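1. A structural model of the following input is requested.
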Amino acid sequence: MQIRTHIGVSLDGFVAGSDGRPAVLSMRDFIPGQSHGHPEFIAGCDAVVMGRHTFEPALGAPEWPWRGLQVFLLSTRPVPADAPTGVTSAPTASGLLALMRARGSDGDVHLVGGPQTIEAFREIGALERLEVILLPLLLGAGLPLTRRGSELVRLGLDSHRQFPDGSVELAYSLNS
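-> Alright, predicted model coming up:
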């Protein structure tokens, strides 16, 4: 089991604009679940993990985005009553990691986000791959991929590829 991200980031480092809308949604021809290599990425995953700021907006979506995948939620609050069945929650990244390992699956876990959850799993050494889709956008402001004052982390480039819309996927190892 590897914990991996696959997240869109503007050229100026933001995963979401000032309004909280994911940067990737500003791409003209973006199709959720289809663009930027997402089908290939998610095919290797059988679970997702996210924080409450990512989880709650999905509850109002017309269709649950993670159907067929085990969902793990990093949150100190209980799972909302209107959440789909089978959502597993823990208040710490280490507690959630133990629950993920206990399920006994070899499939990877897609760390959906957001940045606080990515940082929480990185801090405990559990984030193994950071797959960034560098978007040809300048947002000017918004939610950065990392918080100010984060410690230096050296990454090893594993692969890269360009998409027709000018976006570039960069896949890095953290624990190499």
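2. hey, let's count contacts and neighbours off CA atoms from now on
-> Noted.
3. now the closest residue to residue 112 other than its chain neighbours, what's its secondary structure?
-> What sits nearest to residue 112 in space, not counting adjacent residues and going by Cα to Cα, 6 or more residues apart in numbering, is residue 50, at 5.4 Å. What DSSP: H, G, I helix; E, B strand; the rest coil gives for residue 50 is strand.
4. Second input sequence below; structure requested for side-by-side comparison:
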Amino acid sequence: MGRIIFDTATSLDGFIADSANSLAWLFAVEGGEAPSDDLLPGGAGVVVEGSTTYEWVLAESDILAHPERWQEFHGDRPTFVFTTRDLPRPHGADITFVSGAVGTVLPRIRAVAGDRDIWVVGGGDLAGQFFDAGALDEIAVSIAPVTLGAGAPLLPRRIGSDRLRLQSARAVGQFARLVYGVGAA
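-> Model prediction:
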């Protein structure tokens, strides 16, 4: 069974999206527009994201009009989108829309992932729901040299230092890359 990894970029002041739910600030950082492979989880076979992240990706890259752009980020990985609404699906994309508690949907996601890792892309609240369900194994954060002042927080819940263990810290271009293992309660 693979690991469940929340791997994301954040501003120096802890926001993963600005107050308009945009990631444009990230692409303005040198290396942010085409991230190094060192900033992405290599073994992820399944992507999980929330509806806000999904809708932003669709709009930012005009994916509904250009469905081939879906592959640029997601590749052939199956994608699960947590939502309570009906959302459009780009032609040819392997997307499963799900709703409900993470613990309820997780067996289905794990079955598709098999032995591969599950990459929780965003948002922070969805990653927090995986944590709450005892299903988050790793938090990998690429900290960008920018502050936003407001926006969507990295993880909108308290996680004590007794639950996190630093596995690595290094510079990757303009980003500080921190990887923490998540321990059991």
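5. Please pull up the equivalent of the residue nearest to residue 112 of the first structure in the second structure.
-> Residue 50 of the first structure maps onto residue 49 in the second structure when the alignment is built from TM-score structural alignment.
6. Next, count neighbours for its match.
-> 21 (other Cα atoms under 10 Å).
7. what about the residue most central in space within the first structure, is that helix, strand or coil?
-> In the first structure, the residue lying closest to the centroid (Cα atoms, centre = their mean) is residue 112, at 2.2 Å. The three-state label given to residue 112 of the first structure by three-state DSSP is strand.
8. which residues sit in contact with it?
-> Going by Cα atoms under 8 Å, 6 or more residues apart in numbering, residue 112 of the first structure touches 5, 6, 7, 48, 49, 50, 54.
9. what sits against the residue nearest to residue 112 of the first structure?
-> Counted by Cα under 8 Å, 6+ apart, residue 50 of the first structure has contacts 72, 73, 74, 111, 112, 113, 114, 117.
10. Helix, strand, or coil at the last one?
-> Spelled out, it's residue 117 of the first structure. helix.
11. quick one: the alignment partner in the second structure of it from residue 35 of the second structure, how far?
-> Applying TM-score structural alignment, one finds that residue 117 of the first structure aligns to residue 126 in the second structure. Noted for residue 126 of the second structure: a distance of 23 Å to residue 35 of the second structure, by Cα to Cα, to the nearest Å.
12. And the helices in the second structure?
-> 24-27, 51-60, 70-74, 102-113, 124-132 (DSSP state H).
13. Could I get those in a markdown table, plus columns for distance to residue 183 of the second structure and mean neighbour count?
-> Below are these laid out as a markdown table (distance: least, Cα to Cα, whole Å; neighbours: other Cα atoms under 10 Å):
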| stretch | distance to residue 183 of the second structure | mean neighbour count |
| --- | --- | --- |
| helix 24-27 | 29 | 16 |
| helix 51-60 | 27 | 17 |
| helix 70-74 | 28 | 14 |
| helix 102-113 | 18 | 15 |
| helix 124-132 | 10 | 21 |
